[in-house]
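Peer 1: fold the following for me, if possible:
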Amino acid sequence: MRINSLLSLFALSALMAALPARAAEDTPNSIPGGTFVSVDQAKAQFDKGAVFVDARVAAEYAEKHIKGALNVPFKEEFPKVAKTGPGDKMDLGKLPADKNKVLVFYCNGSPCWKGYKGADQAIKAGYKKVSWFRDGMPAWEGKGLPTE
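Peer 2: This is a model prediction of the structure:
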């Protein structure tokens, strides 16, 4: 009987270890209070002088980013899901003081929530012209657009 209990416990432990800690959620196709933009729309905003905000960590930004983008990393308490928490952080002081500037937030494409969450925080902070470029760096690079 004890062996059966141990085997059951072992099987349950193995099953639990195989499950992801938190399933990734897809990012949405819109952002409340802001504008969802495609790669072509993001490029049009780039050409008009919009401020691009890279919400990725500094190491990713240093490797490659959209030309002229600001690096304002979004630190997530809950990565890969819509949920936010008190551990979420972004230095809004790095954004332009003018809340009427066009801001375009991005990160590593549709599975990445940092750009969405950063754009959401900017909207809540009173920025009026916030865009979220969901497809981010993969789409920008895929089109051969300017990076540095």
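
Peer 1: please count neighbours and contacts with C-alpha atoms only from this point.
Peer 2: OK.

Peer 1: quick check: Phe46 is in a strand.
Peer 2: No: assessed with DSSP: H, G, I helix; E, B strand; the rest coil, Phe46 is helix; it does not lie in a strand.

Peer 1: so it versus Trp140, what's the distance?
Peer 2: Distance of Phe46 to Trp140, computed by Cα to Cα, to the nearest Å: 11 Å.

Peer 1: please apply the same query to Thr147.
Peer 2: Separation of Thr147 from Trp140 (Cα to Cα): 8 Å.

Peer 1: shared neighbours, the two?
Peer 2: Ile66 (Cα atoms under 8 Å, 6 or more residues apart in numbering).

Peer 1: who has more neighbours, these two?
Peer 2: Neighbour comparison, Thr147 and Trp140: the larger count goes to Trp140, with 21 against 13 (by other Cα atoms under 10 Å).

Peer 1: helix, strand or coil: sort out that one for me.
Peer 2: Classified using three-state DSSP, Trp140 is helix.

Peer 1: compare with the first, here's sequence two:
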Amino acid sequence: MRKVCFAAAVSAVLLLGLALVGCGGADKFKQEVEKEAGAIKLVHEVQRGGYDVIGTEELKALIDNKQDMLIVDTMPYEDSYKKEHVPGAVQFLFPIPDMTEWNSEETAGKSVEDYEALLGPDKDKLIVVYCGFVKCTRSHNGAAWAVKLGYKNVKRYPGGIFAWKGAGYTAESAK
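Peer 2: Predicted structure coming up:
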């Protein structure tokens, strides 16, 4: 009888353990669906915008090798750029929603000509555009508009300042 009770107790514990693992697995599956949705959204933005992407390590290597490029931070000046940004970046605000038409209200009163002047006359120069993190689409707008203006070597850094700092790299602040 004791053996049967012991076996039943062990079986119950094992079944409970498997059920708990199964529940945890369900959360992992749900997280994967969310990651997939985010990845697909990013790919669609890249395809629609006509630019490429760059990762944290690649950007860091370009900075370390003093690559001739322009890095554009698309977040608000006071709330973000002034506090911290990727070293060497310049700031130009873009909105979060898709900006299919230029709207100076959403770019802190700046015109498309102002953006083109910031990007410079060399249409082949590497331009890297970023915002805060992967889900933020300010960088999509900045990269897509650079492409619309005829720049040919445009990359979006989707991880943005969060990935930069997450990798342990130092950010600059505005003086």
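
Peer 1: which residue ranges of the first structure form strands?
Peer 2: 35-36, 51-54, 70-71, 102-106, 129-133 (DSSP state E).

Peer 1: of those, which approaches Met16 of the first structure most closely?
Peer 2: When the strands of the first structure are compared by Cα to Cα, strand 102-106 sits nearest Met16 of the first structure, at 33.9 Å.

Peer 1: against the second structure, where does that closest one fall?
Peer 2: Here strand 102-106 of the first structure aligns to the second structure at residues 126-130, judged by TM-score structural alignment.

Peer 1: my guess is Gly118 of the first structure contacts Met90, does it?
Peer 2: Yes: the criterion here is Cα atoms under 8 Å, and Gly118 of the first structure meets it with Met90 at 7.0 Å.

Peer 1: more neighbours: which of the two?
Peer 2: Gly118 (31 against 19).

Peer 1: what does the more buried one align to in the second structure?
Peer 2: Aligned partner of Gly118 of the first structure by TM-score structural alignment: Gly142.

Peer 1: how about Phe133 of the first structure?
Peer 2: Aligned counterpart of Phe133 of the first structure in the second structure: Tyr157 (TM-score structural alignment).

Peer 1: can you check Glu63 of the first structure too?
Peer 2: If you follow Glu63 of the first structure across to the second structure using TM-score structural alignment, you land on Lys83.

Peer 1: burial count for that match?
Peer 2: Neighbour tally, Lys83 of the second structure, other Cα under 10 Å: 13.

Peer 1: how far away is it from Gly166 of the second structure?
Peer 2: Counting by Cα to Cα, the gap from Lys83 of the second structure to Gly166 of the second structure is 16 Å.

Peer 1: and Val104 of the first structure, how many neighbours?
Peer 2: Quick note: Val104 of the first structure (other Cα under 10 Å) scores 28 neighbours.

Peer 1: in contact with it: list those residues for me.
Peer 2: Per Cα under 8 Å, 6+ apart, neighbours of Val104 of the first structure: Ala42, Ala50, Val51, Phe52, Val53, Ala119, Val130, Ser131, Trp132, Phe133.

Peer 1: ok, the first one to Gly68 of the first structure distance?
Peer 2: Translated: Ala42 of the first structure. Distance, Ala42 of the first structure to Gly68 of the first structure, using Cα to Cα: 14 Å.

Peer 1: neighbour-wise, which of those two wins?
Peer 2: Ala42 (24 against 16).

Peer 1: what residue of the second structure takes the place of that one?
Peer 2: Using TM-score structural alignment, Ala42 of the first structure lines up with Leu59 in the second structure.

Peer 1: wait, Ile66 of the first structure sits on Val51?
Peer 2: No: using Cα under 8 Å, Ile66 of the first structure is not in contact with Val51, being 10.4 Å away.
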